[in-house]
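Enquirer: below are the sequence and a predicted model; questions follow.
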Amino acid sequence: MRHLHLIALVALVLLLGTGAHAREYGTHDPKRLLTVTETPSGKQYGFDGAYLDQMLNDLATHAKNYPPQFDTPQDRQRATQDVKVISGMLDTLVNVPTPNPDLLLRAAHLGSMGHNLEIPGAADKANALFQRLLQLEPAHPRGNYLYGTFLAGAGKPREALPYLEKALAAGIADAAFTLGMAHLSLKDQDGALKYLEDYKRRRPGDANADRFIDAIRNGRIEIRSR
C-alpha cells in the first residue's frame, strides 16, 4: 500500500512547528512480555498485556501516523526492531481458530505502525488482522477507528470512510478528525470542514482542528500524493 501525503502549505508549518522533534522513544524489553509463574503443578506461561500496552502507547506516540516522528535515527531503528519482535510474538497468539479480539486489535495496530515504519509485509498483515477482528466483532469501536485510520494513511481514504463513520457513531471523537482528513485527501473540502468542525465541538481544546479549518477556509491547503 502506498502512503498518501496531505501537504497543508501553511497549516502544516503551524501544526508541526519549525524544527520540531518528537520526544525520545523509550527503552523496552520485549522479552518481558512473556511471563513465567511457578505453581504447585509446574510452570505457567503468560503474556503481560499491561506491558504490551505500554510499548504500544509509546510506539503510537511516534508511529501512529505517516511519516513517523522520532528524535533520532537510532530511536527509529529501536522502534522498528521492537515492532518486528513483538509482531512475531503476537503471531503465535492470534494465529489460532478463535483468537482473542483484544490481542487481534493490538496485533493489527502494531502492523499498521509497522507499515508507517516501512517494514515489508506489515501493511498486508495489518489489513488481514483488522479484517479478522471486524469479522468477529463488526461493531468494534476502536477496531473500526484504527482500521479506518490505517486505510486513510495507506492511500485508501474512500475505503476508510465507512469504518471511521461507524467509529464516530460509536462515540470515538478522534474519528471525526480522521474523517476530516480523509475527505480533505479526496478534495472534498466541504466534507472536511463538516467533520473537522464536529471534531472541534467534541475536542474544543485541540488547536490542530482550528489550524486546518482556517487553512481550508483560506485556501492554504494543497493535496499531493506520492
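Expert: On my side now, so go ahead.
Enquirer: going forward, measure contacts and count neighbours with C-alpha atoms only.
Expert: Will do.
Enquirer: please report how far the most centrally placed residue in the chain lies from residue 196.
Expert: Residue closest to the average C-alpha location in the chain (CA atoms, centre = their mean): residue 64, at 3.9 Å. Distance of residue 64 to residue 196, given as CA to CA, to the nearest Å: 19 Å.
Enquirer: quick one: the residue nearest to the centre of the chain from residue 83, how far?
Expert: Taken as CA to CA, the span from residue 64 to residue 83 is 12 Å.
Enquirer: now the common contact residues for these two.
Expert: residue 113 (CA atoms under 8 Å, 6 or more residues apart in numbering).
Enquirer: got a list of what the residue nearest to residue 14 when sequence neighbours are not counted touches?
Expert: Among residues not flanking residue 14 along the chain, residue 211 sits closest, at 7.2 Å (CA to CA, 6 or more residues apart in numbering). Listed by CA under 8 Å, 6+ apart, the contact set of residue 211 reads 11, 14-15.
Enquirer: try it against this one:
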Amino acid sequence: MRSIFLTVVLIAVTGLSAKEVSLSLKSIDSTLSVIAPHAQDFPPSFSSVAERRQIEAQLRELLVMLDAAVAQYPDNPELLFRDGFANAMGHNLDFEGCAQKYFKAFDRLLELKPNDSRANFYYGAFLSATAARQKDSIAYLEKALALGVTDAHYTLAFVYLSQGDKAKALSHLREYAKLHPDEPAIVQKISEIENARIEIRHEPPPNYDEMLKKKEPNSERSAAP
C-alpha cells in the first residue's frame, strides 16, 4: 500500500509550521483502532480524565490530517470513509463541526459508491442515533442489509422500537438471533420487548467496530488516485 503524501497545517494541533506529512491507510487505521473503543459509541467511555484528554488530543490531530487528505483527494472512497468515521467519534466527543463533516464525507462517499455496504450501514447507524433524521436511517440500513450486512438487523430493530413499531423491531431481532445463536443476550432482549420490559434506547450492534476492518470486494487499492 502506498503512502499518501500531503501538506497539512498542524499549527492548531502541534504548534508546528506547515509541513509535509506521510500518511497511509494502515497508519490511519492504527490510530482509529486506539480511539474507537473509547469514542465510537455514545456516551464515550474513559477510565480517567487524563485518558480522555489523551484520546481527544489523538483524535484532533488525526482529524486535521484526514480533513486535509480528503481536501487533496476528495473522491477517494477509503479516505472519505475514514474521515467520516473519525468525525463521528469527534461528534460523540462534542467536537464542533464534526457532525457536518461526517455528513459531507458520507454523502460524497455514497455518491461515488451508492452500493457500498459498509458506507450504507455506517451512515444509517449514525442517522439512527439522531432525533431529526432517525426515520431517514431506515432506507440506508435496509440497503446495507440487502447488500449483506446482517448486523443491520440489530440496528433496525432499535430504530423501529424507537419509532413505536414493535412488530418490525421483533422481526429484525429474531433474524439477528438466528444468525448469532452464540449471543444469548439477544434472546433476552426479545423476551423483554415481547413483555414490554425493555428500555427504549439506541444501541450499536455487537462488534460494530469490526466493520471498519472489512473492505468492499475489489477495494484493495492505493489511497492515492
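Expert: Arrived safely. On a predicted model such as this, the values are computed, not experimentally measured, just so you know.
Enquirer: TM between them?
Expert: Here the superposed chains carry a TM-score of 0.75, computed using TM-score structural alignment, normalised by the length of the second structure; 186 aligned residues with a CA RMSD of 2.4 Å.
Enquirer: the residue nearest to the centre of the first structure corresponds to which position in the second structure?
Expert: Correspondence of residue 64 of the first structure to the second structure, assessed by TM-score structural alignment: residue 40.
Enquirer: my guess is that match contacts residue 88, does it?
Expert: Yes - contact criterion CA atoms under 8 Å: residue 40 of the second structure and residue 88 qualify, at 7.2 Å.
Enquirer: longest helix in the second structure, by number of residues?
Expert: helix 49-72 (DSSP state H).
Enquirer: once aligned to the first structure, how far is it on average?
Expert: Mean deviation of helix 49-72 of the second structure from its aligned counterpart in the first structure after superposition (mean CA distance after the TM-score superposition for the first structure): 1.6 Å.
Enquirer: okay, the angle between the following helix or strand past that helix and helix 49-72?
Expert: Using DSSP states H and E, the next helix or strand after helix 49-72 of the second structure towards the C-terminus is helix 77-92. Taking axes from the mean of the first three to the mean of the last three CA atoms, to 10 degrees, helix 77-92 of the second structure and helix 49-72 form an angle of 140 degrees between their directions.
Enquirer: so helix 77-92 of the second structure matches what in the first structure?
Expert: Going by TM-score structural alignment, helix 77-92 of the second structure sits over residues 101-116 in the first structure.
Enquirer: repeat for stretch 165-174 of the second structure
Expert: Taking TM-score structural alignment, stretch 165-174 of the second structure hits residues 188-197 over in the first structure.
Enquirer: which residues are in contact with the matching stretch?
Expert: With CA under 8 Å, 6+ apart, stretch 188-197 of the first structure has contacts from 176-177, 179-184, 209, 212-213, 216.
Enquirer: residue boundaries of the helices in the first structure?
Expert: 11-16, 49-63, 73-94, 101-116, 122-136, 141-153, 157-169, 174-185, 189-202, 207-217.
Enquirer: same list (these) but as TSV, adding distance to residue 43 of the first structure.
Expert: Shown next, in TSV, are these (distance: least, CA to CA, whole Å):
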stretch	distance to residue 43 of the first structure
helix 11-16	49
helix 49-63	19
helix 73-94	18
helix 101-116	23
helix 122-136	30
helix 141-153	34
helix 157-169	41
helix 174-185	43
helix 189-202	48
helix 207-217	50
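Enquirer: re the thing from before, once aligned to the second structure, how far is the match of helix 77-92 of the second structure on average?
Expert: Mean deviation for stretch 101-116 of the first structure: 0.7 Å (mean CA distance after the TM-score superposition for the first structure).
Enquirer: before we move on, the earlier item: from residue 60 of the first structure, how far off is the nearest residue to the residue nearest to the centre of the first structure once chain neighbours are set aside?
Expert: Leaving aside its sequence neighbours, residue 64 of the first structure sits nearest to residue 113 (CA to CA, 6+ apart; 5.6 Å). Distance of residue 113 of the first structure to residue 60 of the first structure, given as CA to CA: 7 Å.
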